[in-house]
Structures are given as structure tokens and as C-alpha cells.
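*Asks:* Pasting the sequence and the predicted coordinates here, then a few questions.
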Amino acid sequence: MELRHLRYFIAVAETGSLTVAAERRLHTSQPSLSRQIKDLEDQVGAELLIRSARGVVLTEAGKVFFDHARLALSQVDAGIEAARKAAQPCKQRFAMGFLTGHEMIWLPQAMHILRAELPNIDVTVSSDYSPDLADALARGKLDLAFLRAEPDYDLTYLPVMHEPLVVLMPSDHRLASRESVRPQDLLGEPFIGMGNKATVLGAIIKDYLVRSGIEIKPEQVVDNPAMVMSLVSSTRGVTLIPSYVQNLMPWSVVSRPLAGDAPSVDLAVGYSKSNSSPVLKMFLSHLDELIARVPGAGS
């Protein structure tokens, strides 16, 4: 069994389609991919995937194997990154990730701390969805990330900011004239929900609406903050979103606080327990200083 067998199997399982996995993820032909999956099943000794009207789905054996395959690849990737770092010990490197939009708030102060301690450090920065950042931390591709506390990863999370949710709406919306918005005011409005890349936030919004005694079915579901604002403006929809997005709003979109006890979502610094980077240790020792330098953090 080779690593490519695991990568091919995971790609098919995650996309739910041999065609999509072959063309968009693996850049190979579908017949070749099918042969690789068949070779893997022969080596495992069990059927892992079956075709259905909805595409390709995992068998019970496939579901069990998927978790182990993903863990195995994660460990291999982490080992590769650790070996690369060990091969170049003279150059100190640090890789940071940010939940899209938060780099505007946290990156300048984070760089101030890093440069003050290590003027010649090589810092790489990426912006992504929270689950993807967590996956990169687990694989050793990032040393530290500002993200949500994703429950499916064995990472350490240290909360740095509690972000209240606000209502996003077109600037000329009927609710824009109010100082605050009740959850009941959202009934009947085109609602934009959070997609699969915002699982933590989506769960908080769903719980808040249930506790408020209202049921809203989203007309659109998106993940990217820029797309959320675009849809708010173009479809005249409303949504609930963390307050940091107010830093990114165009003129056509405004926000209003929620009335009463508004829900909040935590932003955390996340890292892998197995990461022995001295730069990571140094950065974490300055975390209180970092929080103090960012307005609104720690609250």
C-alpha cells in the first residue's frame, strides 16, 4: 500500500465523486483513479466505496478506514514538515494562519512581537477558513493560527477574543434605522446562513435562534465573509456574523447590534501540542502582551 492510495481514497471520500476527485483534486483520469481505489480495496480486503444515486458513498468499512487514513497522512505530512525544519536549523521560521479577515486585526501586533525578539525570523502568513487552518496545524504546515476552536482536531486552543454577533443588512434596509435588532425582527427576511466551513459559528447561530423561539430557513448558505457581504447587498438579505466583519464592510452594507443578550463566538490561538518550536514557545509567552495591544481583545 502506498501513500497515493490513501490520498486518492480520501479525495474520493471527501468529494463524494470519482469524477470530481479525478478532475479537480487529483488531476488524473477517472479510469486510473478507479483502478487505484480497486487496488486499495484488494489490499485492505474489504469494499470501501459504493456507487449510489447520490454519487460515491463510504461503506461501514470505508468509514472506519477513512479516519485512520486521514490520521496516517496527517502524521506523514507533519513528519515531512518537521524534517524540513530540522534540515535548516540556522534559519528560524514561523508559519502563522488567520481566519480570513482577522489578519487585519492581529497580524501587525503579532509581527511586532516576533520582530522585537527575532529580527531576522522568516515569517509566512496565510488566510483561510477555520477548519482548514486547524488541519494545517495538525499536519505541521502551520505553527500557530488565529481560528475557531474546531472540535475535530487534537489541538490546544487559547481564547483571545469574544466576538459578539451582529446583524448585517443593506445600508438602506428597514431595520437599519434601529439602534438594535431583536431576533424576531429577522422573521420574513431573506436569511443568509453559514456553510460547512463555518461549523462552529453556524452551531452558535442555530442555537441562538432556537433559544429565541424562532425558526429561519436560510435562502443562501456561504462561508466567505466577502461573499456574505456581496449577497447581503445584492439579494437584500440579512445575516448574523461576528463583529470583526465590520472592519471589512463596504458602504452598501451596515451592521446593528442584537438586542438583549447577544451570542458571541470565541477567536482562539491554536497550535499542536507536539510542536516543539522555540519560536512558538516564545510567541505564546507574549500572548498576554499581544492581547493587550489589540483593542477589544480579551473581552
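*Replies:* Everything's here; your move.
*Asks:* going forward, measure contacts and count neighbours with C-alpha atoms only.
*Replies:* Will do.
*Asks:* helix, strand or coil for residue 38?
*Replies:* In the three-state summary, residue 38 is assigned as helix, counting by DSSP: H, G, I helix; E, B strand; the rest coil.
*Asks:* State the distance from it to residue 5.
*Replies:* Using C-alpha to C-alpha, to the nearest Å, we find residue 38 at a distance of 10 Å from residue 5.
*Asks:* How about residue 169?
*Replies:* As for residue 169, its distance to residue 5 is 47 Å (criterion: C-alpha to C-alpha).
*Asks:* Below is structure B, check it against A:
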Amino acid sequence: MNGMELRHLRYFVAVAEEGNVTTAASNRLFTSQPSLSRQLKDLEMEVGAELFIRSARGIELTPAGVAFLEQARLSLSHAAAAVEAARRAARLSKETFTVGFLTGQEADWLPRVTQLLRDDLPNIEFKVVSLQSPSLADALQRGDVDMGFLRVEPRPDLRYEVIAKEPLLAIMPSDHRLADNGPVDPREFANETFIGYSDIPHVLRDVVAEYFKANGIEIEPCQYMLDDFGTGISLISSTRGVTLLPTYVEPLLPWSVVSRQLTGVQPTIDIAVGYRTDNESPILRKFLGNMSQLVVDGPAGMRRKP
């Protein structure tokens, strides 16, 4: 059996299961019927026994063919398991590098990350996760994520490098009275249902509170509090309220919700790269060494709507 190959076993099993050489050739093996017939003849010569009984109705297995089918299937199964074991071992031998993104920030920053890591990607297991900012900070703290793009969330052993400042925008229903007047004066919010923030987006909550305080504006948030931009958009649509959100949400807004700039000095919120100071990953160190290429000039998140 020195000349037998796995493809011969695959051909044999396909024909045995289909009961017809032509059907097996066209539907499963994507080869010609004459070529497949020659391969089967070669296999029978290698085995030294007839494996098929050929008739006008198709083929049937001989007793030798029935015995051979069981072992052929077993050999193919073992071969597939061997291939998977080899691939699994190859994956395990690669370094895993996991990057996390504040949900919604992937479109802005993932292409920049892969560009900086382009020489290393073929040799590593590259994973991407999306989480809310506090959860992403927790994942960094646990070591589940090597590097994150998020807000500056204080945690022991985490370091942050601010790479951009995102302007905050007024978000409102598309038919809201303030939607037709260009940039919005933040003092107008005092007369509107203002959707505030829960403890989850606490960095955004604190930035907005400081912005209102600096402008001498007193805003009493309504009873509805948003956890993330998804719930914020839903609350705006359902309550006809207004709120402030970072620029990166603009491409994600449905037709029923619009964004408007604010008059005066624009409030901004930091986006930073976070990582554990004791993470010795060479991929992380290389990335941090080239991070100056990542820092953008001017505000981030200024993508155009499609």
C-alpha cells in the first residue's frame, strides 16, 4: 500500500456513499468521471481486490469494499484530527495579543492598529474585543486585554497615553427646534429635557458637568440616565430629550437623531491607549515605541457620514 494516498481514500468514500461515479465526480469531488474511474481502478490495483460491483444502475460494494470503507473512513478521520492538532499546536506557539476598544471606536482606531502591527500580524494571534470603558479597564487590569482604546479609567498598575481629544456634540431628535439653527448655545439646554448619565460613563458625566459649571449653566437631568450611546439614542428618540455625546457616535446615528456643534469653546473628552505597566509583551512594547504615529493632529472622530 505504499502508493496509496489520502485522496484515493476520499474518492473511494465519496463514490461508496453516493453509489454512483458520475454523481460523486460532479457533486462532491469536482472532477471528471473518466478521471475518477481511473483513480478507482488504481486503488483496486493497490489494494489487490475488487471493491465495487459496477452495473447500469450504479455501483455496489463488494465484501472487500465494505471492509475497506470502514477503515478508509477511520483513516480520513485520523488524518483530519492530525491536521487540526498540528494547527492547534501552531496557534498555541504564537503569542496572543488582544486589543480592546471602547464600543464604537473600532472604526477609527482598528485600521491604525493593524497598520502599525502589519509586520507582526502573520506571527501572532491577534484578538479584538469591544467593551464599555470601565469594563475594558477591568479587563486590562486582569490581564485579559493587552492594550485598550478607552477613557482614562483609574486602576492600579494601569498607565494611559492620551492620543486624541474628541469634541462633544449636542444630540437631539432630527425635528427638534434646536436642529435647524446651526451650532447650539448650551444655555438652551436649561429649557429642554436633558438626558443625563449613569455611573457607567462616569468620565463623560464628569466632563459634561465641568463644562456646564465652567459656562455657568445649571442643568437638571431628567429621570432617564444613559449607560452608553445605544441607550442614549433610544432615550432621545423616545423622550424627545437632548444630551451630549462624543463625536465618534455621529456615523452611528439613525435618521431620526442628529448632531449639532456647540457654540463657544468646544468641550472635549480624552481617548487614550491603556495598558498594564508590568505587561512584558514585546508586541506591546514595539507598539508603544511607535505610538507617535498614532497620535492625530487635532480632534479625533471627525469621520464623515456616508
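*Replies:* Yep, that arrived. All values derive from a computational prediction rather than experimental measurement.
*Asks:* Next, the contact list for residue 187 of the first structure, please.
*Replies:* 214, 216 (C-alpha atoms under 8 Å, 6 or more residues apart in numbering).
*Asks:* right, and the helix or strand after the longest helix seen in the second structure?
*Replies:* Ranked by residue count, the top helix of the second structure under DSSP state H comes out as helix 63-93. Under the assignment DSSP states H and E, the closest C-terminal helix or strand after helix 63-93 of the second structure is strand 95-102.
*Asks:* For that following strand, buried residues please.
*Replies:* Residues of strand 95-102 of the second structure classed as buried under the neighbour-count rule (16 or more other C-alpha atoms under 10 Å) are 96-102.
*Asks:* Next, the mean deviation of it compared to the first structure.
*Replies:* Aligned to the first structure and superposed, strand 95-102 of the second structure gives a mean residue distance of 0.8 Å (mean C-alpha distance after the TM-score superposition for the first structure).
*Asks:* quick one: that strand aligns where in the first structure?
*Replies:* Under TM-score structural alignment, the alignment places strand 95-102 of the second structure onto residues 92-99 of the first structure.
*Asks:* how far out from the middle of the chain is the matching stretch?
*Replies:* Offset of stretch 92-99 of the first structure from its chain centre (C-alpha atoms, centre = their mean, to the nearest Å): 15 Å.
*Asks:* ok, now stretch 88-104 of the second structure?
*Replies:* Mean C-alpha position of stretch 88-104 of the second structure versus that of the full chain (C-alpha atoms, centre = their mean) differs by 12 Å.
*Asks:* can you list contacts of that stretch?
*Replies:* So stretch 88-104 of the second structure is in contact with 123-133, 136, 144-151, 248-249, 283, going by C-alpha under 8 Å, 6+ apart.
*Asks:* same check, this time on stretch 140-148 of the second structure
*Replies:* Here stretch 140-148 of the second structure makes contact (C-alpha under 8 Å, 6+ apart) with 97-102, 136-137, 139, 155-158, 272-276, 279, 284.
*Asks:* Kindly report the same for stretch 282-299 of the second structure.
*Replies:* The set of residues external to stretch 282-299 of the second structure that reach it, using C-alpha under 8 Å, 6+ apart, is 97, 112, 116-117, 120, 146-147, 163-167.
*Asks:* tell me which residues of the biggest helix by length in the first structure are tucked away?
*Replies:* Ranked by residue count and defined by DSSP H, the top helix of the first structure is helix 60-87. Of all the residues in helix 60-87 of the first structure, those buried under the rule 16+ other C-alpha under 10 Å are 62, 65-66, 69, 73-74, 77-78, 81-82.
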